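Colleague: predicted model and sequence below, questions to follow.
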Amino acid sequence: MEAVLSAGIVLGLIFFYLGLGVWVFAGLLLVAATALWLVLGMNIDRIGTIAANIAYRYASTWELAAIPMFIWMGEIIFRTDISDRLFRGLMPFVRWIPGRLLHANVLGCTLFAAVSGSSAATTATVGKITTAELAKRGYNRSLALGSLAGAGSLGLLIPPSIVMIVYGILAEVSVSRLFAAGILPGLMIAALYSGYIMIRAIINPDIAPADGERYGIGDYLKALADLAPIFILVVIVLGSIYTGIATPSEAAAVGVAAALVITLAMRQMTFGLLIETLLGAIRTSCMVCIILIAAAFLSTAMGYLHIPANVARAIGALDLSPFGLILILSVFYVVLGLFLDGVSIIVMSLPITFPLAMQAGFDPIWFGVYLVIMTEMGQVTPPVGFNLFVLQGLTKTPIGKIAIYSLPFFFLMGLGVLILVFFPDVALWLPRTLYG
């Protein structure tokens, strides 16, 4: 009874503080402090000491250094014409596929995700180019916006992924293995998106009108040159990790250096642009890191209250099969995705769900990939779907309409989860091959 009361108090406090509209990190800190004070009667000094120790421990975590560096690399690409080149480079190669330039959304997001690590940044960068171009060429608006909302979420799954770094730190698993595990599932979901677009285009060719343009060998060579900066960054960042030359944190710094060299070589870098990218990276990094520290404090508070252990025992008493557990967790994460962003979902839920998954016999690397896909689904569900907000800002389309447009891609992500559940080697084969 005491365990149920403690869990109820924490849940009530979460809804109360976040319902007030306070910043997420402040809400998490207040929930943890209030719960420790109400339930355990801790004084302010003791609570402050716990919070300070956690902040110091996480702030000095080496893996956390990768987050601001990957964000900075994404900012550099976002604010230069590398993203424009990405769309121009893809055009000749997708025009012969049913759906034509609609595939530029999927392929563009897939490639940009490999140098960004952020869902919102991926959606915004690719969307600022493709939305106007597709509208001008008469492409189906609902499919254009829906595919962009869905494909933008690949920024969470395809490495380097900020959310995966957060999971790796909290779950104490190898970030390099997580990155490797995210590649094939990310490509699988991208293939599902493209397959859906192809089927729609075959049924109704009018959704992707022919443009009549012809491309010669020179055009294809120019397109490859436009794609070269992105490919170079992908090879440098991921290659340095998987060859063992650099850790994920070191690879992030290598990626930033490579992005700066490329922009200098392209004569894009100016002092003003450098400051702009730094300020953008600082703002986003501070938001992510402070939420992570606040959520770690909440996790510790829940540990003091024995909530994770009690919930694990309660669910364990239901004697669920592993698949039954995953079904319940999937519903749980879809509901969380309605209200929270990806980082908040992971840091708030992991103290409870991770022990349950381990007890059920799931691989921690596999569970990380599953969890990231579930948070991806939250990126396209209102009222807090970040990708929906990004597209609303880009196109001025009501967020409800964008949510409806992205619904098929939400279900395709769900299909990806089913494939991952029944064929776990989709996530586990590559890290096992690379690292043994």
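Modeller: Received, thanks. Numbers count the residues shown, from 1 in each chain.

Colleague: C-alpha only now, for contacts and for neighbours.
Modeller: Fine.

Colleague: what about the host helix or strand of residue 57, distance to the chain center?
Modeller: According to DSSP states H and E, residue 57 maps onto helix 44-59. Centroid separation for helix 44-59 versus its chain: 28 Å, with CA atoms, centre = their mean, to the nearest Å.

Colleague: now swap in stretch 114-122 and tell me
Modeller: Using CA atoms, centre = their mean, the offset of stretch 114-122 from its chain centre is 7 Å.

Colleague: residue 167 touches residue 367, doesn't it?
Modeller: No. Using CA atoms under 8 Å, residue 167 is not in contact with residue 367, being 9.9 Å away.

Colleague: any residues touching the helix holding residue 57, and which ones?
Modeller: The contact list for helix 44-59, computed with CA atoms under 8 Å, 6 or more residues apart in numbering, reads 33, 36-37, 64, 293-294, 296-297.

Colleague: try 6 Å
Modeller: Residues from elsewhere that reach helix 44-59 (CA atoms under 6 Å, 6 or more residues apart in numbering): residue 293.

Colleague: which SSE is immediately downstream of that helix?
Modeller: helix 66-78.

Colleague: go ahead and flag the most central residue of the protein.
Modeller: residue 156 (1.9 Å; CA atoms, centre = their mean).

Colleague: now do the helices in the stretch 51-200 of the chain.
Modeller: 66-78, 82-94, 102-116, 119-136, 141-152, 162-171, 175-203 (DSSP state H, counting those that start in this stretch).

Colleague: mind giving me JSON lines with those and columns for distance to residue 372 and mean neighbour count?
Modeller: Converted to JSON lines, the helices of the stretch 51-200 of the chain look like this (distance: least, CA to CA, whole Å; neighbours: other CA atoms under 10 Å):
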{"stretch": "helix 66-78", "distance to residue 372": "16", "mean neighbour count": "25"}
{"stretch": "helix 82-94", "distance to residue 372": "25", "mean neighbour count": "21"}
{"stretch": "helix 102-116", "distance to residue 372": "14", "mean neighbour count": "27"}
{"stretch": "helix 119-136", "distance to residue 372": "11", "mean neighbour count": "21"}
{"stretch": "helix 141-152", "distance to residue 372": "13", "mean neighbour count": "27"}
{"stretch": "helix 162-171", "distance to residue 372": "7", "mean neighbour count": "23"}
{"stretch": "helix 175-203", "distance to residue 372": "9", "mean neighbour count": "21"}
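
Colleague: with distance to residue 333 added, can I get those in a markdown table?
Modeller: As requested, these are exported to a markdown table (distance: least, CA to CA, whole Å):
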| stretch | distance to residue 333 |
| --- | --- |
| helix 66-78 | 24 |
| helix 82-94 | 32 |
| helix 102-116 | 22 |
| helix 119-136 | 17 |
| helix 141-152 | 17 |
| helix 162-171 | 15 |
| helix 175-203 | 18 |
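
Colleague: next up, a second structure to put side by side with the first:
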Amino acid sequence: MNLVAVAALLLGLLVFLLALGNWIGIALLIVGFAAVTISASVPIGSVLATTVWASSASWTLAALPLFIWMGEILFRTRLSEQMFLGLAPWLNWLPGRLLHVNVVGSGLFAAVSGSSAATCATVGKIALPELGKRGYSEQMSLGSLAGSSTLGLLIPPSIPLVVYAVAANVSVIQVFLAGFLPGLLVMALYSGYIVVWSLLNPANSPPPEPRTSFVFKLRQSSKLLPVLILVVAIFSALIFGLATATECAAWGVTGALILAWWSGTLTWKTFVESLMSAARLSATIMLILAGAAFTTAAMAYTGIPAALAAWVESLHLSPYVLIAALALMYIILGCLIDGISMIVLTTVVVLPMVKQAGFDLVWFGIFLVILVEMAQITPPVGFNLFVLQNMSGRDSLVIAKAATPFFLLLVAALAIITAFPDIALYVPRLAFPE
């Protein structure tokens, strides 16, 4: 059987298994078994055991469940209420006023959670009612929150960035550091759009709130001080090389537990709930990674990735045409599968092409995660859309329409970091000079 037929058969099998509702990790394992059986006479058991163990027994990967647990702990605190009260007085002077709380609050929580859905739920549970009560446009409130909550995937500590670093065999710390400036870029684009929209639509913005004293602003912001200390401590340790990503994750969990205790939300019930939720999500991701590792090894035996890379090379595409084609492919994939699956399913084929085209793999991780951000707000499987649907009662398609301008701003962010890759690479190179 030629390689084209094998590739079509394996792809069809994967689509069929996913359409039946199988878990992605299990579907990948089955496809791996089929690939090895069809294409190579190798001991399947040995390949399975070595690849699954190699993909799981990683000190770097130990950061993943810890960062997930940190986000789960903070999700159950009063952090969202404290963020709104602490940020609102400082943002009243900007056109769009409290709509910027969605952007800044999401960026702040993203820096301690690593999860887009947790960021969306945490900021949204207090921001949406408050914005609605004050008369802000519902469409802008929903759209800005849907877009801003995707920052949980880009601003470290980010779960997809850890998964990408493991899949691409690059430094987790360097990928984390690469997310800083692009994260700030996306926040600036979002806030800039809100400013322009507010100036063009003054009738849709409520009147300014009464001015408050500087002392009152400081008093309100003091509620955010513990969270800011946690963020600064984790990032300082990463930037100055005082701790590995895994060690920072462990300290982050400790800090999150202290914050939860300080806010009065750390009970035995919330502790167990956060632990079990983190264990479930970690186990799901680990199963996907194990299945992807086995499928990657199986694909190597078939020769499909090498043949595909050679075929793409024969087309003599310019690097930017290649990257544009990959972006389009990922946008389409984002309408069908979740972000973690997008990363693990495609890296085996995509990374050799990207490397051969001359792109830095750390930079490509940021490029890819911005595309994963887009997947969070594209129907029919955009997870942030479902979170906001449950919180607001609005149809997911209505929310997707509201989020469309922010989707386009992510496209603009992709174009900017492609034209100016140093935006992503400056901080890692500063911390790790060659």
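Modeller: Perfect, thanks for sending it. Treat the numbers as computed from the prediction; the structure is a model and nothing was measured.

Colleague: the residue nearest to the centre of structure 1 matches what in structure 2?
Modeller: Matched to structure 2 by TM-score structural alignment, residue 156 of structure 1 sits across from residue 153.

Colleague: mind checking how far that match is from residue 144 of structure 2?
Modeller: 16 Å (CA to CA, to the nearest Å).

Colleague: likewise residue 324 of structure 2?
Modeller: 26 Å.

Colleague: just residue 212 of structure 2 next, same as before
Modeller: 25 Å.

Colleague: just the buried residues of stretch 271-291 of structure 1, please?
Modeller: 277-278, 281-282, 285, 288-291 (16 or more other CA atoms under 10 Å).

Colleague: among those, which lie within strands?
Modeller: Among these, none falls in strands (DSSP state E).

Colleague: want to try a markdown table for the residues you listed, with distance to residue 223 of structure 1 as columns?
Modeller: As requested, the buried residues of stretch 271-291 of structure 1 are exported to a markdown table (distance: CA to CA, whole Å):
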| residue | distance to residue 223 of structure 1 |
| --- | --- |
| 277 | 27 |
| 278 | 30 |
| 281 | 29 |
| 282 | 33 |
| 285 | 33 |
| 288 | 36 |
| 289 | 38 |
| 290 | 41 |
| 291 | 41 |
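
Colleague: let me know the closest of these to residue 414 of structure 1.
Modeller: residue 288 (26.1 Å; CA to CA).

Colleague: would you mind finding the match for residue 335 of structure 2 in structure 1?
Modeller: If you follow residue 335 of structure 2 across to structure 1 using TM-score structural alignment, you land on residue 338.

Colleague: how close does its match sit to residue 264 of structure 1?
Modeller: In terms of CA to CA, residue 338 of structure 1 sits 42 Å off from residue 264 of structure 1.

Colleague: between the two, which one's more packed in?
Modeller: residue 338 (18 against 12; other CA atoms under 10 Å).

Colleague: between the helices of the stretch 51-200 of structure 1, which one is closest to residue 418 of structure 1.
Modeller: Going by CA to CA, the one of the helices of the stretch 51-200 of structure 1 nearest residue 418 of structure 1 is helix 175-203, 11.4 Å.

Colleague: how far apart are that closest one and its match in structure 2?
Modeller: When structure 2 is overlaid, helix 175-203 of structure 1 sits 0.5 Å from its aligned residues on average, using mean CA distance after the TM-score superposition for structure 1.

Colleague: after that helix comes which helix or strand?
Modeller: helix 217-242.

Colleague: alignment lookup: residue 71 of structure 2 to structure 1.
Modeller: So residue 71 of structure 2 corresponds to residue 74, using TM-score structural alignment.

Colleague: please apply the same query to residue 44 of structure 2.
Modeller: With TM-score structural alignment as the criterion, residue 44 of structure 2 matches residue 47.

Colleague: and for residue 422 of structure 2?
Modeller: By TM-score structural alignment, residue 422 of structure 2 lines up with residue 425.

Colleague: coming back round to it: now the helix holding residue 57 of structure 1 against helix 162-171, angle please.
Modeller: 120 degrees (axes from the mean of the first three to the mean of the last three CA atoms, to 10 degrees).

Colleague: dump the residue contacts of residue 42 of structure 1.
Modeller: Residue 42 of structure 1 neighbours (CA under 6 Å, 6+ apart): residue 36.

Colleague: state the three-state secondary structure for it.
Modeller: coil (DSSP: H, G, I helix; E, B strand; the rest coil).

Colleague: would you quantify the distance from it to residue 236 of structure 1?
Modeller: 50 Å.

Colleague: what do we get in structure 2 for residue 293 of structure 1?
Modeller: With TM-score structural alignment as the criterion, residue 293 of structure 1 matches residue 290.

Colleague: and that match, how many residues sit next to it?
Modeller: So residue 290 of structure 2, with other CA under 10 Å, has 25 neighbours.

Colleague: just give me the mean distance for the longest helix seen in structure 1 relative to structure 2.
Modeller: For structure 1, the helix that runs over the most residues, judged by DSSP state H, is helix 271-304. Compared with structure 2 after fitting, helix 271-304 of structure 1 deviates on average by 1.3 Å (mean CA distance after the TM-score superposition for structure 1).

Colleague: which residues of structure 2 does the helix or strand that comes right after that helix align to?
Modeller: Where DSSP H and E defines the elements, the next helix or strand beyond helix 271-304 of structure 1 is helix 307-317. The alignment of helix 307-317 of structure 1 onto structure 2 (TM-score structural alignment) covers residues 304-314.

Colleague: and that stretch, how far from the chain's centre?
Modeller: On CA atoms, centre = their mean, the centre of stretch 304-314 of structure 2 falls 29 Å from that of its chain.

Colleague: give me the nearest residue to the match of residue 71 of structure 2, chain neighbours excluded.
Modeller: Excluding its sequence neighbours, the residue lying closest to residue 74 of structure 1 (CA to CA, 6 or more residues apart in numbering) is residue 116, at 4.6 Å.

Colleague: can you tell me how far that neighbour is from residue 308 of structure 1?
Modeller: Per CA to CA, residue 116 of structure 1 is found 33 Å from residue 308 of structure 1.

Colleague: ok, now residue 370 of structure 1?
Modeller: With CA to CA as the criterion, residue 370 of structure 1 and residue 308 of structure 1 are 20 Å apart.

Colleague: what's the mean gap between the match of helix 307-317 of structure 1 and the aligned bit of structure 1?
Modeller: Looks like 0.7 Å for stretch 304-314 of structure 2 (mean CA distance after the TM-score superposition for structure 1).
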